[in-house]
Structure formats: structure tokens, C-alpha cells
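Chemist: Quick one, fold the following:
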Amino acid sequence: MKRGPKQQFYNPIWQNESRISSLKRQLALEADAFKSYVVFSDRCTLKKMYVQSGHVKVMNRHLIVREIIKDMAELPDIFTPLEIKQIYSELAPYTLTAAAIGQARIETVRWE
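Modeler: Below is the predicted model:
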């Protein structure tokens, strides 16, 4: 199997923490309302690592559904269906912006 060059990137655990901090501020929620899933492609090989936080999980993509189902079974419900709809409504406008940024990045790469 031919392997490409190793890629270096910003620490994804820190990246998620930054994003969660923004969500906490925007939604006025406490830290226990969030769980951080750092998910890599199944083509990535994850080395043994030690994550010092109970709310952070690092995994390959094929494991994400299993982990979310497991967490949902173990953790108490903290939002009502109405609260979930309200959170969705508040965050929906930001997803449109993120999608537009993602498309702009794709277009930029095509022109390079």
C-alpha cells in the first residue's frame, strides 16, 4: 500500500475546544452540555494516545455512530425537544455561512 506524506495540522482537540467555547458563549450554556468528538477519516492511522479529558473522544469515522449511541444511552437528557429546536434555530444561520466558506475554499483550490 502506497502512503502519501504525513500531514501536520492544528491540534484538533484544541480546535474543538475553541469551537465549543464559542458555542457556550453564543448559547449561554455550561460546559457539561457539550461533548467533544474528534473524528478522523478511516484512512488515518491513529497512534496510541492519552486524552486527559472525560468529555473528549478521538476516533476514526467508522466508530462515531456507535460512540454517540453509547453516550446518549449513558448520559441524562439535558434538553427538551423545544430547547433543541431553539438551539437549532439559533445556530442555523451560522451553518449557511460555514457552507459558503467551504465552497469558496473549494473554488480557490480549483484555481490554484
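Chemist: all contacts plus neighbour counts: C-alpha atoms, from now on.
Modeler: Will do.
Chemist: buried residues in the helix ranked longest in the chain?
Modeler: As assigned by DSSP state H, the longest helix anywhere in the chain is helix 81-111. Buried positions in helix 81-111, judged by neighbour count with 16 or more other CA atoms under 10 Å: none.
Chemist: ok now it, how far from the chain's centre?
Modeler: Chain-centre distance of helix 81-111: 13 Å, with CA atoms, centre = their mean, to the nearest Å.
Chemist: do the same with stretch 20-40
Modeler: 9 Å.
Chemist: before we move on, what about stretch 73-88?
Modeler: 18 Å.
Chemist: Show me the contact partners of that stretch.
Modeler: Leu27, Ala33 (CA atoms under 8 Å, 6 or more residues apart in numbering).
Chemist: Any idea how far apart the tips of it sit?
Modeler: Length of stretch 73-88, first residue to last, CA to CA, to the nearest Å: 22 Å.
Chemist: For whichever strand or helix holds Val65, buried residues please.
Modeler: Per DSSP states H and E, Val65 falls inside helix 64-74. Buried residues in helix 64-74, counted by 16+ other CA under 10 Å: Ile64.
Chemist: So what touches stretch 25-39?
Modeler: Contacts of stretch 25-39 with the rest of the structure, by CA under 8 Å, 6+ apart, involve 12-13, 16-17, 20, 23-24, 55-61, 64, 78, 87, 90.
Chemist: The structure of the following sequence is requested for comparison with the preceding one:
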Amino acid sequence: MKEFVWAVSIICILLVFGVVLLKYLSENKKYKNSSYGKQSQKSFWKIISNQGARGEYRTSQIIDKAPFKNKMLFNCYIPNRSGDKTEIDMIMLCQKGIYVIENKNYSGWIFGNEKSKNWCETLKGKKYFFYNPIKQNRSHIKNLEKLLQVGEDKYVSLITFNANANLKKVSTESSGIYVVGYKQLKKFMKKQTDKSDILTDEQIENIFQQLLPGTKLSDEEKQEHVNRIKQQYKK
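Modeler: Now for the predicted structure:
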């Protein structure tokens, strides 16, 4: 009897392992065929093991299914006003404009407005503050426009939050600025089809080729950027 129970247990474990393996292989294939996977130099395992990268990838999956043609750039480094580099999470190029996307990995209730210096994450009764992502993205757009020189009217500032965040009280005032939760992102993308075209396919390709080298930094260069940011916060 013990041998029978042991055999059944082994079979169940193998079946579970097989299901998990098949699921992983299926998701790995999706990743490799996605815009994020094609551009990333990292394995699927490294992406899903990192909270920030995993959030960006999940967001990119929705954008990949947008009802219009687009080109994506991920973790793109561009020069900033101090002469160093700044990293932009995602840039979507399409005929509707240049969508500069700041993806946030927070959980719980989110509170904030366009003008406040910091926003608040409330989780399990505790409050955590983080720099206003609208201000952060505004700085990205200014640096990007200085580089591209295509006109400030071409940009859309899009702040996205992942599935665990609940945008409890978030407000914006200026046009061209959007804060969208994960569950609302698909609907937001669909609405963009109503906008007039402001970029040609040729402009999109030129901008893409101009920015693409910024996605190919070495791990050493990226670490230098991280160290520089840490030093700035210490001051």
C-alpha cells in the first residue's frame, strides 16, 4: 500500500512539473516573439524574476495588441541636460505621436496630482512616498525633444501602473498627460485611434533609428548610470 501511495505521489509531482514546464515554455515563446523580447538582451527567466522588468513586459504585451501600427523602444538611454544619461522606460512611436511611457511597480492605493512633488502609495495601512511620475516624465520629454527637435506637440506623457495598483485619487490638468492603470490600458490604446495622425511612417522610422542605439548599452554602462543616480540621492 505504501508503495502504491508513493508511486501515485511521484506521478502527481511529475504531472504538476510537466504542466508548469509547458506553461513556462509557452510563455517563453510569447516573450521571444514580443517587441520587448526581440529588443531585450535578457532571458525570459531574468525578466520575470525582476519586478521592474516584469512590469514593463506585461505593459508592453498590451501595447503590442494596440489596434494601430507602432514601434517600441525599451529602457532607452538619452542625454540629459547635465551631460549624463537618463533612462526612459518605454517609448511608443506611431502616427498618433511619440508616447513617452513611465511604468510604475507600486501596489495598494495610489494618490497624487499633477502639481504635487510626491505621490503616495498606501499599502497595508502604511504610507510610502515617491517622486511625482508626471514631473519625472516631463523631464524625459524635455530631454527627448532637445535630442530629436520634432516639436513639443508631438509628445504624449503616459504614466502606467501595474495590476496591483489601485489609482484611488489621481488627477491631471494639462492636455497630453495620462495616468492609466493596467486594466484600463487596453481601453486607452483603443481610444488613440480617434486621434489625428501627426507623424509619417518615414518620421517614425527616422526617430526609431536615432533612438535605437540608446537601448543597447552594456551592463557596465547601465550599472554606471545606477551608481550615478545613487550618488545624486546621497547629496
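Chemist: Tell me how the two chains score on TM-score.
Modeler: The TM-score (TM-score structural alignment, normalised by the length of the first structure) is 0.76; 102 aligned residues with a CA RMSD of 2.5 Å.
Chemist: Buried subset of the contacts of stretch 25-39 of the first structure, written for ChimeraX?
Modeler: To isolate the buried members of those in ChimeraX, using 16+ other CA under 10 Å:
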select :13,16,20,23,24,58,59,64
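Chemist: okay, which residue is most central for the second structure?
Modeler: For the second structure, the residue nearest the mean C-alpha position is Glu56 (3.5 Å; CA atoms, centre = their mean).
Chemist: so that residue is in which element?
Modeler: Element membership of Glu56 of the second structure [criterion: DSSP H and E] is helix 51-64.
Chemist: ok, residues contacting that helix?
Modeler: Residues outside helix 51-64 of the second structure that contact it (CA under 8 Å, 6+ apart) are 34-36, 47-48, 89-90, 103-105, 160, 162, 182, 185-186, 189.
Chemist: gap between the lengthiest helix in the second structure and the chain center?
Modeler: Taking DSSP H as the criterion, the second structure has its longest helix at helix 2-33. Per CA atoms, centre = their mean, the displacement of helix 2-33 of the second structure from the mean C-alpha position of its chain is 31 Å.
Chemist: now swap in stretch 60-70 of the first structure and tell me
Modeler: Distance of stretch 60-70 of the first structure from the chain centroid (CA atoms, centre = their mean) equals 12 Å.
Chemist: what does that stretch correspond to over in the second structure?
Modeler: Stretch 60-70 of the first structure lines up with residues 181-191 of the second structure when matched by TM-score structural alignment.
Chemist: rewinding a little: roughly how far out does the helix holding Glu56 of the second structure sit from the chain middle?
Modeler: 6 Å.
Chemist: now swap in stretch 48-56 of the second structure and tell me
Modeler: Stretch 48-56 of the second structure sits 9 Å away from the centroid of its parent chain (CA atoms, centre = their mean).
Chemist: Likewise for stretch 227-235 of the second structure?
Modeler: 23 Å.
Chemist: Next, the residues that contact it from outside, please.
Modeler: Against stretch 227-235 of the second structure from outside (CA under 8 Å, 6+ apart): no residues.
Chemist: re earlier: which members of the contacts of helix 51-64 of the second structure are positioned in strands?
Modeler: Asp89, Met90, Asn103, Lys104, Thr160 (DSSP state E).
Chemist: nearest residue to the third one other than its sequence neighbours?
Modeler: By that I understand Asn103 of the second structure. What sits nearest to Asn103 of the second structure in space, not counting adjacent residues and going by CA to CA, 6 or more residues apart in numbering, is Thr160, at 4.8 Å.
Chemist: What is the neighbour count of the counterpart of the one you found in the first structure?
Modeler: With TM-score structural alignment as the criterion, the equivalent of Thr160 of the second structure in the first structure is Val39. Val39 of the first structure has 16 neighbours, counted by other CA atoms under 10 Å.
Chemist: Could you check how far Val39 of the first structure is from Asp71 of the first structure?
Modeler: 15 Å.
Chemist: ok, now Phe79 of the first structure?
Modeler: Phe79 of the first structure sits 15 Å away from Asp71 of the first structure, taking CA to CA as the criterion.
Chemist: What of Ser36 of the first structure?
Modeler: According to CA to CA, Ser36 of the first structure stands 11 Å off from Asp71 of the first structure.
Chemist: and what of Tyr94 of the first structure?
Modeler: 26 Å.
Chemist: mind listing what the closest residue to Lys85 of the second structure other than its chain neighbours touches?
Modeler: Of all residues not flanking Lys85 of the second structure in the chain, Pro79 sits nearest, at 4.4 Å (CA to CA, 6+ apart). Contacts for Pro79 of the second structure (CA under 8 Å, 6+ apart) come out as Lys85, Thr86, Asn143, Leu147.
Chemist: could you flag which of these are buried?
Modeler: For the contacts of Pro79 of the second structure, buried by 16+ other CA under 10 Å: Lys85, Thr86, Asn143.
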